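Visitor: Sequence first, then the predicted structure, then my questions.
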Amino acid sequence: MRAVTVSPQVPGSLRLVEEWPEPAAAEGAILVEALAVGICGTDQEIIAGQYGEAPPDQERLVIGHESLGRVLADPTGTLRRGDLVAAVVRHPDPVPCRNCAVDEWDMCRNGLYTEHGIKGLPGFARDRWRVQPRFAVPLDAALAQVGVLLEPASVVAKAWEQIERVGHRARWDPRNVLVTGAGPIGLLAALFATQRGLSVHVLDRNTTGPKPELVRALGANYHTASVNEVDLQPDVLVECTGNPTVVLDSMCKVGPTGIVCLTGVSSGGRTIDFDAGALNRTLVLENTVVIGSVNANRRHWKQAAAALARADRSWLDSLITHRIPMSDFAAAYEVSEGKIKVVLDLTA
C-alpha cells in the first residue's frame, strides 16, 4: 500500500512509498480505508525538519494527522462496515500523568503522549490504517466530503469549551467575538461563534480571494485593519495567527472581564518593543484572562462532529479550496497564497 512519509527532522525528506507495510494489528482492531487527509502548518514544519518522531524501531514517519476514512472491518462491533470515521490524534502517555489517567490527554503534564503523524505514531496519509475503538470518532454520513475538517474543528471545540469555562467565573453574557486570522482554525472558530448566537468579527490581511466571502456567508463582519484599528471591544478574542504583534495587541483589545484564547503558535526568535507594564495594568484592572489552547480529547472531537453536522455543507465544502490526488502528493504540501484548507485525496 502507498504511504506519504518523511525521515524525521531531515529537511526535504518527503517521499511517497509505494510498498508500505499494512497497518499492524497492534494499532487497533478497527481497519479503515483512508479517504482523505487534511494538511496544515504542522505538516509543513515536519517536512521542514523542525520536529517529528517516528514510531519505535522505524526510520520513517507516515505523516498526516487530519484523517477521514470508511470502516472496512470492526470485530469489536463498535462500528459497522462502511461507517464514516476519523481518529483522535493524541494518545495518552503510558505512565500516565494525572490528566492522561482521566482521558484528558490534551492536557498531558509530562509530555510523554504520542500523536499520529507527529510523534511516535504513524499518521493517516496511507491507504489503510487502524484505530482503537476509544480513539475512533464516527461521523454523520452526510459529512463524507467535509469530514476531514473534524480534527481542526476539535481544536476549536476545545478552545470554546475553555473560553466558556473561564467565562462562568462570573456572570457570563458575551455578545461579540473577534477572531484574528481567517485560516481553517479562524474560520471554524467564527462558525462555532455564530452557532452560539454571538456577533462575530473576523480580522485577516487578505482583501481578495475566498476568505472575505466565507466570513460574510456566516453573517459575520470581515476586517483588514490592524487589531487596534477595529472599532470593537470584544467580550471574547480568539487569536489564530500566532503573529507576535497580533498576539500582544489582542491581549489589550478585549473589554472588561474579557477572555483572550490563543490558538496560533508563534515561531519565536522575534523581539518586539512592547509596554509590558501597560499590559499588566490592563489585565489586572479589567479582570482579563489570557489562555492558551491546543489539541483535543475525545469529548471535544464529539462536540466538533456535532457542530459540523449542524453547519451548512456548502460552506464547509468552500473551506476546502484544494483537493489534490495522491498521484500528485507533493503539490499538496507546497505553500502558496490563496489556499485555505488543502486535502490530499487518497481515493484518486
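Guide: Great, that's in hand. Numbering: from 1, shown residues only.

Visitor: can we go C-alpha only for contacts and neighbour counts from here?
Guide: Fine.

Visitor: Now do the SS call for the residue nearest in space to the middle of the chain.
Guide: With distances taken as C-alpha atoms, centre = their mean, the chain has Pro152 as the residue nearest its mean C-alpha position (2.6 Å). For Pro152, the assignment made with DSSP: H, G, I helix; E, B strand; the rest coil gives helix.

Visitor: Identify the residue spatially nearest to it, adjacent ones excluded.
Guide: Ile185 (6.2 Å; C-alpha to C-alpha, 6 or more residues apart in numbering).

Visitor: Touching, that neighbour and Leu150? I think so.
Guide: No: using C-alpha atoms under 8 Å, Ile185 makes no contact with Leu150, being 11.0 Å away.

Visitor: Same drill for the two, tell me which one is more crowded.
Guide: Relative neighbour count places Leu150 above the other of Ile185 and Leu150, with 31 against 27, counting by other C-alpha atoms under 10 Å.

Visitor: That one: what's it in contact with?
Guide: 66-67, 86, 301, 304-305, 308 (C-alpha atoms under 8 Å, 6 or more residues apart in numbering).

Visitor: helices or strands next to the lengthiest strand in the chain in the packing?
Guide: Longest strand in the chain, counting residues (DSSP state E): strand 30-39. If you count contacts as 3 or more C-alpha pairs under 8 Å, 6 or more residues apart in numbering; DSSP states H and E, strand 30-39 packs onto strand 66-73, strand 128-131, strand 341-345.

Visitor: could you redo those as TSV and give each row mean neighbour count and distance to Ala142?
Guide: Converted to TSV, the helices and strands packed on strand 30-39 look like this (neighbours: other C-alpha atoms under 10 Å; distance: least, C-alpha to C-alpha, whole Å):
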stretch	mean neighbour count	distance to Ala142
strand 66-73	24	13
strand 128-131	24	22
strand 341-345	23	18
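
Visitor: okay if I get the ones you listed as TSV plus distance to Thr271?
Guide: TSV is the format used below for the helices and strands packed on strand 30-39 (distance: least, C-alpha to C-alpha, whole Å):
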stretch	distance to Thr271
strand 66-73	33
strand 128-131	43
strand 341-345	30
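
Visitor: count of neighbours near Arg171?
Guide: Neighbours of Arg171 (other C-alpha under 10 Å): 7.

Visitor: That one and Gly38: what is the separation?
Guide: In this view, Arg171 and Gly38 are 39 Å apart by C-alpha to C-alpha, to the nearest Å.

Visitor: do the same with Pro94
Guide: Counting by C-alpha to C-alpha - Pro94 and Gly38 are separated by 28 Å.

Visitor: ok, those two, which is more surrounded?
Guide: Set Pro94 next to Gly38 and count neighbours by other C-alpha under 10 Å: Gly38 wins out with 26 against 11.

Visitor: residues in contact with that one?
Guide: If you count contacts by C-alpha under 8 Å, 6+ apart, Gly38 has them with 64-67, 148-149, 341-344.

Visitor: Included below, for side-by-side comparison, is a second structure:
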Amino acid sequence: MRAMTVVPGKAGSASVGEVAEPPEADGTMLVEGVLAGICGTDLELVAGEFGSGRAGADQLVLGHESLGQVLEAPPGSGFSSGDLVAGIVRRPDPEPCPACARGEWDFCRNGLYTERGIKVEDGYGAERWRVDPYFAVRVPAELGRLGVLVEPASILTKAWEQVDHVGGRSWYEPKQVLVTGAGPIGLLAALIAAQRGYGVHVLDRSDEGPKPQLVRDLGGSFLTDLGDLQVQPDVVIEATGAGPVVVEAAKLLAPAGVMCLAGISPGPDRIDVQMDALVRQLVVRNAALVGTVNAAKRHYVDAVDVLLAADQTWLERLITRTVPLSDWPSALTKKPGDIKVVVDLRA
C-alpha cells in the first residue's frame, strides 16, 4: 500500500513509498486513512533534523495529524465500522515513568516514549493503519474532514489547561489574550480564547491572505506590530517560537500574567537579550512562563468539543489546500495564503 515516507535523518527523502500492510502489533482496530495534516514537525522530519523509524526499518511513515475511518473494530471496543477516528500521537514508555503510568505520557519523565509518525512508530499517513482502540478518539460524523484538526486542537486544549493551572495559583480572571503567530496553532488558540469570552488579539508578521479576516471573524484584532497592542494581556499563547517575539511579548504581561510557549522556531538558537531587565519584570509582576508540548487523551476529547462548538465554515477556512497522496511532497512547499495543508490519503 502507499504511504507518506521519509528516510529518517536523510534530508530530501520524502516520497510516496510502498509499505507493507500495518502489523497487528500496532493495534486491533484497522482504519482506512482519510486525511493527514502537515505541520512544522513534518517539515523538520523531511529536512532530516530528527525522527526515527522502527527497529530495522529503512523508512518512517509520517502523519501524526490524522483522520481515518474504521474498517474493522474488535467487539467491546466502543467503535464500529464506518466511524471516523483520530489517532493519538504519543505512547507511554515501557517502564513506565510515574507520569506515563497515570496516562500523562505527554509529561514523560525519562524520554522513552514513542510517537506515531515521529519517533520509533510509523504514523497515520498511509492508505490503512492500525491503532489500539484506547489510542483512538471518535470524531463525530458532523465534523467530517474537519476531524483532521483534532490533533492540532489538542495541543491548544492542553495549553489552555496549563494556563489555567498556573493562573490558578492566585486570583485568576483573565480578560485579554495575546496570541503570537497566526498559523493553525495560533488561530486555534484564538478560537478557544474567543469561545471563553476573552478579548482576542493576534500578532502575525504578515497581514496578507486570509488570516486577518479569520481573526476578525472571531471578534479579535489582528496586529503586525506589538507596538499597536492597546491592552495589557493577562495571557499570552506564543506559537512562533521566535526568541525576539517571546521576549517582547513577555514584557507585556499583566501582573500575575501567564505566557504559554507552544511554538518551536527552526531559526537561530541565539539572540541578544537583556535578561536581567526581563527577569526583573517577570519577578515584580509575579508573571509566569510555561512550556507545553504534545497532549494526553483527555486533551483530544476536549479538542473534539472545541471543534464541535466552533463555526464549521470558519474551521473550513483553516484548511486552505488539499493535495493527493500520490503527490504528497508538494504539500511541503508553502504557497501564498496557506494555513493548514492536508493530504488526501484516498487520492
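Guide: Nice, I can see it. Small disclaimer: the values here were computed from a predicted structure and weren't measured.

Visitor: pretty sure the residue nearest to the centre of the first structure contacts Gly186?
Guide: No: with contacts counted by C-alpha under 8 Å, Pro152 of the first structure stays clear of Gly186, the gap being 9.8 Å.

Visitor: Okay, and which of the contacts of Leu150 of the first structure map to helices?
Guide: 301, 304-305, 308 (DSSP state H).

Visitor: quick one: whatever residue of the first structure lines up with Gly68 of the second structure from Gly147 of the first structure, how far?
Guide: The equivalent of Gly68 of the second structure in the first structure is Gly69 (alignment by TM-score structural alignment). In this view, Gly69 of the first structure and Gly147 of the first structure are 9 Å apart by C-alpha to C-alpha.

Visitor: overlap in contacts of those two?
Guide: The contact lists of Gly69 of the first structure and Gly147 share Ala86, where a contact means C-alpha under 8 Å, 6+ apart.

Visitor: so which of the ones in helices among the contacts of Leu150 of the first structure is the most crowded?
Guide: Trp301 (28 neighbours).

Visitor: ok, and the closest non-adjacent residue to it?
Guide: Ser154 (4.7 Å).

Visitor: quick one: what's aligned to the one you found in the second structure?
Guide: Correspondence of Ser154 of the first structure to the second structure, assessed by TM-score structural alignment: Ser154.

Visitor: Please work out how many residues are found near its match.
Guide: 26.

Visitor: For the closest residue to Gly147 of the first structure other than its chain neighbours, give me its contacts.
Guide: Spatial nearest neighbour of Gly147 of the first structure, chain neighbours left out: Leu68 (6.3 Å); criterion: C-alpha to C-alpha, 6+ apart. By C-alpha under 8 Å, 6+ apart, the contact list for Leu68 of the first structure reads 34-37, 84-87, 147-148.

Visitor: and if we set it to 10 Å?
Guide: The contact partners of Leu68 of the first structure, taken as C-alpha atoms under 10 Å, 6 or more residues apart in numbering, are 32-38, 84-87, 124-125, 137-139, 143-151, 345-346.

Visitor: Now, of those, which are buried?
Guide: Burial by neighbour count, judged by 16 or more other C-alpha atoms under 10 Å, picks out 32-38, 84-87, 124-125, 137-139, 143-151, 345-346 from these.

Visitor: mind listing the strands in the stretch 151-300 of the first structure by residue range?
Guide: 176-180, 199-203, 221-223, 236-239, 259-262, 289-292 (DSSP state E, counting those that start in this stretch).

Visitor: Surely Ile39 of the first structure touches Lys341?
Guide: Yes: using C-alpha atoms under 10 Å, Ile39 of the first structure is in contact with Lys341, at 7.0 Å.

Visitor: any idea what sits nearest Gly120 of the first structure, other than its immediate chain neighbours?
Guide: Once flanking residues are discounted, Gly120 of the first structure sits nearest to Pro55: 4.1 Å by C-alpha to C-alpha, 6+ apart.

Visitor: which residue in the second structure lines up with that neighbour?
Guide: Using TM-score structural alignment, the partner of Pro55 of the first structure in the second structure is Arg54.

Visitor: Next one: that match from Pro324 of the second structure, what distance?
Guide: Arg54 of the second structure is 26 Å from Pro324 of the second structure, by C-alpha to C-alpha.

Visitor: out of the two, which sits in the busier spot?
Guide: Neighbour count, other C-alpha under 10 Å: between Arg54 of the second structure and Pro324, Pro324 has more, with 16 against 13.

Visitor: need the contact list for that one.
Guide: Residues in contact with Pro324 of the second structure (C-alpha under 10 Å, 6+ apart) are 35, 330-331, 342-347.

Visitor: Of those, just say which sits nearest to Thr292 of the second structure.
Guide: Using C-alpha to C-alpha, Val342 comes nearest to Thr292 of the second structure of these, at 24.0 Å.

Visitor: So the closest one sits against His64, correct?
Guide: No: if you go by C-alpha under 10 Å, Val342 of the second structure and His64 don't touch, sitting 11.5 Å apart.

Visitor: just checking, Asn228 of the first structure touches Pro234?
Guide: No: with contact defined as C-alpha under 10 Å, Asn228 of the first structure does not count as touching Pro234 (11.7 Å).

Visitor: more crowded one of the two?
Guide: More neighbours surround Pro234 than the other of Asn228 of the first structure and Pro234, with 25 against 13 (other C-alpha under 10 Å).

Visitor: which position in the second structure aligns with the more buried one?
Guide: Match for Pro234 of the first structure (TM-score structural alignment): Pro233.

Visitor: and its match, how far is that from Leu203 of the second structure?
Guide: Pro233 of the second structure sits 12 Å away from Leu203 of the second structure, going by C-alpha to C-alpha.

Visitor: Identify the contacts common to those two.
Guide: 178-179.

Visitor: which parts of the helix or strand harbouring Arg321 of the second structure are buried?
Guide: In the assignment (DSSP states H and E), Arg321 of the second structure maps to strand 319-324. Neighbour counts using 16+ other C-alpha under 10 Å place 319, 322-324 of strand 319-324 of the second structure among the buried residues.
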